[in-house]
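J.: got a sequence here, can you model it:
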Amino acid sequence: MSLRLSTVILPHHRWHEGGRSAWQRAEQLGFHTAYTYDHLSWRVPFRDGPWFGAVPTLTAAAVVTERMRLGTLVTSPNFRHPVTLAKELISLDDISGGRITLGVGAGGSGFDATALGREPWTPRERADRFAEFVPLLDRLLTEDEVSYQGDFYSAHQARNIPGCVQRPRLPFAIAATGPRGLRLAAQHGQAWVTTGDPKLYENGTPEQSVQAIRGQAEKLADACAAIGRDGTELDKILLTGFTPDRARPLESLDAFVDFAGRHRELGFTEIVIHWPIPGTVFACDQKVFEQIAMEAAAQLG
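T.: All right, here's what the predicted structure looks like:
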């Protein structure tokens, strides 16, 4: 099974002070996709520094690249509404010439959860909203006109002509580990995203992490089987940096090939690594990072 290598570029540089060059360099290095986070602000140390919007950043990236796919990893209902998001995604898909993937998840309890002046939703409330958000967004991206009245979201004659360049719509990469989210991935996803088991981040071992991720993949397969879908139809994406390995896979080409190979055996089709950011948890030797980008995929077959 071939394995694609992608990157995520955090939107913390001004476009003309490192932002543009990073996206262009990512394409030169041969990354399959370059994603960015879709937050209003993020955790420390990024909380108190520059942070730009995902959709404008991806629009700019679409203009200065030609082949590489682009996307969010991930968008969530924390501050997004399906009607307005659909219009932005259709526009972005058009500008990029059909190169957009929407990574989407239920969101968390971080700064985005309170930026609009409300109390953060409970895990159940997030799951409830996500279960309504994804199917409505699916309809908005595939139908010319949508009217809908739900518990959390509504649409009244929302028009989205001409629709996406990609047909029937741009692909969804759904981040999920719980049963309800995995069902959404099975029903609406073209890909599934995981960062591993957060309970293992501090004190777990790499072996425990692999076992936990294997369990998540098996539950996804069960969710697909329950609706008569072949689970192998879904791409499986691992966003790295949040497993007990921390940054060790990026210490050398050999370390990364070993890490990626173990996850390819679990059925993963895409590994995403963070663009190096000195002085943070995403610090990495740029030369090693670029060597991994250019050589790892070939070694992994």
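J.: all contacts plus neighbour counts: C-alpha atoms, from now on.
T.: Noted.
J.: buried ones in the helix or strand hosting Leu58?
T.: Using DSSP states H and E, Leu58 maps to helix 54-64. Going by neighbour count (16 or more other Cα atoms under 10 Å), the buried part of helix 54-64 is Ala54, Val55, Thr57, Leu58, Thr59, Ala60, Ala61, Ala62.
J.: please apply the same query to stretch 118-129.
T.: If you call a residue buried by 16+ other Cα under 10 Å, then stretch 118-129 has these buried ones: Pro120, Trp121, Arg126, Ala127, Asp128, Arg129.
J.: also this sequence, please, to line up against the first:
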Amino acid sequence: MRLSTVILPVRRWSEGGREQWVRAEELGFHTAYTYDHLSWRVPFRDGPWFGAVPTLTGAAMVTERVRLGTLVTSPNFRHPVTLAKDLLTLDDLSDGRITLGIGAGGSGFDATALGQEPWTPRERADRFGEFVPLIDRLLTEESVSHRGTHYSADEVRNIPGCVQRPRLPFAVAATGPRGMKVAARHGQGWVTTGDPKIFETGTPEQSVEAVRTQISKLGTACETVGRDVAGVEKILLTGFTPDEGRPMESLGSFVDFAGKYFALGIDEIVIHAPIPDTIFAAEEKVFEQIATEAMAQLRQS
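T.: Next up, the predicted model:
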């Protein structure tokens, strides 16, 4: 069982941004992630929002032990060739502490930021199915050429390769069958936020059952590629299940919440660093208490 956090890139580095990453390490989180968007949903859409790669570079420079990563990167505005070079560099700067959280993307602001029409779910799945294997090759082979339907690479070099061997780990966000297959083939981890269809109208009990079903489907996908699902780390990003924010109200509430998902086979739970007046609002003292005490209580239960 592991506990991690995600720090939204909404603070200037000189106005609390740096301190959040340092504090995440001090609190003992396993990994500190950030979102990889050009901008995000309201109310963040019209406020400060910084780039994931420079933010993680800064975080690598002010921490020593905590793992760092994206949760998640998508093809919406990324290209495998340039992303691979950034990841290679981040892995070097952090001395092998980077995890790539990666998903197919959605229909939000990033989907049209480069002037393109938003892709359909099928188009996103098609691109994702080409994007992830190419990133895999770019981070493990010294020279890569590729002519695909959506992406190309021409004798791309990524020397000397990642600090982590054979490459930095992928945590693949997926709920559908095609995404699950990508996770089974290429993911060291799998990421879920629960079932988005029941976020507004479902119950906590329904959410637990939905995640149980997703884990079962991941197992089926792993079987098709001859892989043991036990070897895939299962990560839950919180804040998007129908629990009305209650898990972050107190240490006890979080322990009750987390215990149900750990019992399903979830290996890592990720909580958001508090942001006042948003869906991620929480008392800072409760957040820190969860960080320092929750895992001990869960292991004893």
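J.: can you calculate the TM-score here?
T.: The TM-score (TM-score structural alignment, normalised by the length of the first structure) is 0.99; 299 aligned residues with a Cα RMSD of 0.5 Å.
J.: what's the mean distance for the helix holding Leu58 of the first structure versus the second structure?
T.: Once fitted to the second structure, helix 54-64 of the first structure is off its aligned match by 0.2 Å on average (mean Cα distance after the TM-score superposition for the first structure).
J.: corresponding residues in the second structure for that helix?
T.: Mapping helix 54-64 of the first structure onto the second structure (TM-score structural alignment) gives residues 52-62.
J.: surely Ile269 of the second structure forms part of a strand?
T.: Yes - counting by DSSP: H, G, I helix; E, B strand; the rest coil, Ile269 of the second structure falls inside a strand.
J.: in space, what's closest to whatever residue of the second structure lines up with Phe133 of the first structure - neighbours in sequence excluded?
T.: Phe133 of the first structure maps onto Phe131 in the second structure, with residues paired by TM-score structural alignment. In space, and not counting its chain neighbours, Phe131 of the second structure is closest to Pro80: 6.3 Å by Cα to Cα, 6 or more residues apart in numbering.
J.: aligned counterpart of that neighbour in the first structure, please.
T.: Using TM-score structural alignment, the equivalent of Pro80 of the second structure in the first structure is Pro82.
J.: what do you get for Ala111 of the second structure?
T.: Match for Ala111 of the second structure (TM-score structural alignment): Ala113.
J.: how close does that match sit to Pro77 of the first structure?
T.: Ala113 of the first structure sits 9 Å away from Pro77 of the first structure, going by Cα to Cα, to the nearest Å.
J.: next one: Ile237 of the first structure
T.: On the measure of Cα to Cα, Ile237 of the first structure and Pro77 of the first structure end up 21 Å apart.
J.: of those two, which one has the most company?
T.: With neighbours defined as other Cα atoms under 10 Å, Ile237 of the first structure and Pro77 compare such that Ile237 has more, 25 against 22.
J.: quick one: map that one onto the second structure.
T.: Using TM-score structural alignment, Ile237 of the first structure pairs with Ile235 in the second structure.
J.: would you point out which residue is most central in the second structure?
T.: With distances taken as Cα atoms, centre = their mean, Leu71 lies nearest the centre of the second structure, 2.4 Å away.
J.: ranges for the strands of the stretch 101-250 of the second structure?
T.: Under the criterion DSSP state E, counting those that start in this stretch, the stretch 101-250 of the second structure contains strands at 143-147, 152-157, 170-173, 189-192, 233-237.
J.: average offset between the fourth one and the first structure?
T.: Compared with the first structure after the fit, strand 189-192 of the second structure shows a mean deviation of 0.2 Å (mean Cα distance after the TM-score superposition for the first structure).
J.: the alignment partner in the second structure of Gly97 of the first structure - how many residues pack around it?
T.: Aligned by TM-score structural alignment, Gly97 of the first structure pairs with Asp95 of the second structure. Other residues near Asp95 of the second structure number 16, with proximity taken as other Cα under 10 Å.
J.: could you measure from the closest residue to Asp95 of the second structure other than its chain neighbours over to Phe44 of the second structure?
T.: With sequence-adjacent residues excluded and distances taken as Cα to Cα, 6+ apart, Asp95 of the second structure is closest to Val163, at 6.6 Å. Between Val163 of the second structure and Phe44 of the second structure the distance is 34 Å, computed by Cα to Cα.
J.: before we move on, what about Leu218 of the second structure?
T.: Between Leu218 of the second structure and Phe44 of the second structure the distance is 32 Å, computed by Cα to Cα.
J.: look at the two and report which has more neighbours.
T.: Remark: of Leu218 of the second structure and Phe44, Leu218 carries more neighbours, 24 against 14, as counted by other Cα under 10 Å.
J.: quick one: map the more buried one onto the first structure.
T.: The equivalent of Leu218 of the second structure in the first structure is Leu220 (alignment by TM-score structural alignment).
J.: okay, now Gly231 of the second structure: neighbour count?
T.: Neighbours of Gly231 of the second structure (other Cα under 10 Å): 12.
J.: before we move on, what about Asp277 of the second structure?
T.: When counting by other Cα under 10 Å, one arrives at 9 neighbours for Asp277 of the second structure.
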